[in-house]
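# give the three-dimensional model of this entry:
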Amino acid sequence: LSDIHRWSGEPAEWLKEYFYLQYTIKTAGKEISLANDTVSTVSDATELINLVIDFIFDYQVPINDGYPLLPRDEAYFQFKCIQKRRCLICGRAADINHIDEVGMGRNRNKLDHTQARLSALCRVHHTEFHQIGYQMFCKKYRLTNLGVKVNAETLKRIGMKGNYRGGN
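Model (predicted):
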């Protein structure tokens, strides 16, 4: 919420209540609490976090503190970064990075990108990834698993050309 607070100027307590209300609306009246003695489940908390992540991407909120969210729901956050082409480290405009090597000289327009793990990284972080490698990059940015597979529909929507067999 600190990124949204810096972007919007809204008080943190107001933002918390706003997202709790959004959760109640989305779940048809179910309430959530993140207190230690709560009856809310981890799935409930994940749904609330997903609402916050969706808001960040829908309103293009700069995500200076975005990647610390990853251990909570890493795959969803990485998917949203790819979907909106925002760097998962700094939030700037991103390239799509292939975690699984594509190989030199291959025509990327003829690959089935649904079979590869992908991430969204700005040019600076994309270059750094290739310079220091997967393990050091993940360690530096506290990533537990970099890269997710994305369906053909999403890849087509973000303009990634490829040979998508089966349309998945």
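
# please make it C-alpha for all contacts and neighbour counts, starting now.
Noted.

# and for Leu48, the neighbour number?
As a burial measure, Leu48 scores 22 neighbours (other CA atoms under 10 Å).

# so who does it touch?
Neighbour list for Leu48: 19-20, 23 [criterion: CA atoms under 8 Å, 6 or more residues apart in numbering].

# need the residues that contact the helix or strand hosting Phe79.
Per DSSP states H and E, Phe79 falls inside helix 70-84. Helix 70-84 has contacts (CA under 8 Å, 6+ apart) with 46, 49-50, 53-54, 57, 69, 87-88, 96, 118-120, 143-145, 147-148, 150, 154-155, 158.

# try it again with 6 Å
Residues lying outside helix 70-84 but in contact with it, judged by CA atoms under 6 Å, 6 or more residues apart in numbering, are 88, 120.

# can you list the contacts of Leu48 in TSV and add distance to Thr127, neighbour count and secondary structure?
Output for the contacts of Leu48, formatted as TSV (distance: CA to CA, whole Å; neighbours: other CA atoms under 10 Å; DSSP: H, G, I helix; E, B strand; the rest coil):
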residue	distance to Thr127	neighbour count	secondary structure
Phe19	36	17	helix
Tyr20	39	19	helix
Tyr23	38	23	helix
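
# and which of the residues you listed is nearest Asp65?
Checking the contacts of Leu48 against Asp65 by CA to CA gives Phe19 as the nearest, at 18.0 Å.

# please, which helix or strand holds the closest residue to Ile32 other than its chain neighbours?
Distances taken as CA to CA, 6 or more residues apart in numbering place Ser40 nearest to Ile32, at 5.9 Å, with adjacent residues excluded. Using DSSP H and E, Ser40 falls within no helix or strand.

# next up, for comparison:
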Amino acid sequence: MEFVGKLESYSGNKMIIDIPDGFDMNEIVRKSEQGELVVDFYEKDTITNLQRKHYWALVGDIEEYTGYTKDVIDSFLRVEFMKLISLEEYPSLKRNQMKKTVASELLEYVIDLCITNGIPFRKQQFYLTINTSKMLYALTLKRLCWVCGKPNSEIMHVETVGSGRDRKKIDHSKHHFMCGCWKHHQEQHAIGIDTYMTKYHFKPITLNYEDLIKLGLMSKKKVEELEAIEIG
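You can find the predicted model right below:
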């Protein structure tokens, strides 16, 4: 049994620790009486249990897609990440051995690798432990649903375009976007944009002209016309 508690107060060699919800206090007392209770202190800027959980979930996704074992995948990822950010030694996922910021970089690296190679995600909660905007931007350019990772998803406008307006004449760089499969796009319409973003912890992103051309939302001709107006 392992949990992260918060030091509330102390006096002399005694201290009071706030135990998080969900743990059986009777079990904690029982283990304490058996001499099995160990208190370990760690820095705030250290890898979290949630980050480790998400890392191994991603390793599991790669295992399912490639057929390689988790040990092989884990070793490959850590060595490549080590070379990528010029670490001097093999990175450890143990508490106090990796900073939280470095763990976020590791997750971003693994997620980007999955997106580039078309490896589907079974869970999306890892968004909460990384640079979310960067992740969602990468998913959008690959047209992968922000919620379930389904390919060939739809680019969703956050701001209402308005009925009767020709989307080909709109400067889409002034708008914000999300990406969703048909199912989640319909959910967004059903519950409303604000509720949808709150439910999935999303913040919409903007796209530059180059991105908009790649996604087919704007033509190169229209972009050149708008750029000419801005210069003029």
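
# post the TM-score for the overlay when you can.
Comparison of the two superposed chains (TM-score structural alignment, normalised by the length of the first structure) gives a TM-score of 0.84, and 163 aligned residues with a CA RMSD of 2.2 Å.

# aligned to His185 of the second structure, what sits in the first structure?
If you follow His185 of the second structure across to the first structure using TM-score structural alignment, you land on His126.

# that older thread, identify each buried residue in the helix holding Phe79 of the first structure, please.
For helix 70-84 of the first structure, a neighbour-count test (16 or more other CA atoms under 10 Å) marks 70, 74-84 as buried.

# from those residues, which is closest to Gly29 of the first structure?
Distance to Gly29 of the first structure across those (CA to CA) is lowest for Tyr76, with 24.0 Å.

# and the gap between the closest one and Arg157 of the first structure?
As judged by CA to CA, to the nearest Å, Tyr76 of the first structure and Arg157 of the first structure stand 17 Å apart.

# circling back: how is the nearest residue to the match of His185 of the second structure once chain neighbours are set aside assigned, secondary-structure-wise?
Of all residues not flanking His126 of the first structure in the chain, Asn97 sits nearest, at 6.8 Å (CA to CA, 6+ apart). Judged by DSSP: H, G, I helix; E, B strand; the rest coil, the three-state class of Asn97 of the first structure is strand.

# how about the contacts made by the residue opposite Asn97 of the first structure in the second structure once aligned?
Asn97 of the first structure maps onto Met156 in the second structure when the alignment is built from TM-score structural alignment. For Met156 of the second structure, the contact set (CA under 6 Å, 6+ apart) comprises 177-179.

# just the ones in strands from those, please.
Using DSSP state E, the subset of the contacts of Met156 of the second structure located in strands is 177-179.

# so which of those residues is surrounded by the most neighbours?
Cys179 (28 neighbours).

# what's the distance between it and His54 of the second structure?
For Cys179 of the second structure, the distance to His54 of the second structure equals 22 Å [CA to CA].

# before we move on, the earlier item: as TSV, the buried residues of helix 70-84 of the first structure with distance to Ser33 of the first structure would be great.
Listed next are these as TSV, based on distance: CA to CA, whole Å:
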residue	distance to Ser33 of the first structure
Leu70	21
Glu74	22
Ala75	23
Tyr76	21
Phe77	22
Gln78	25
Phe79	26
Lys80	25
Cys81	27
Ile82	30
Gln83	29
Lys84	29
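
# what about the helices in the first structure?
According to DSSP state H, the first structure carries its helices in the segments 2-8, 12-26, 42-58, 70-84, 123-140, 152-157.

# just those helices: most buried one?
Highest mean neighbour count among the helices of the first structure (mean count of other CA atoms under 10 Å): helix 70-84, with a mean of 19.

# how far off centre is that one?
Computed by CA atoms, centre = their mean, to the nearest Å, the separation of helix 70-84 of the first structure from the middle of its chain amounts to 2 Å.

# cool, and stretch 97-110 of the second structure?
That offset, for stretch 97-110 of the second structure, works out to 12 Å (CA atoms, centre = their mean).

# middle-most residue in the second structure, spatially?
The residue lying closest to the centre of the second structure (CA atoms, centre = their mean) is Tyr127, at 2.0 Å.

# what does that residue correspond to in the first structure?
Aligned by TM-score structural alignment, Tyr127 of the second structure pairs with Leu70 of the first structure.
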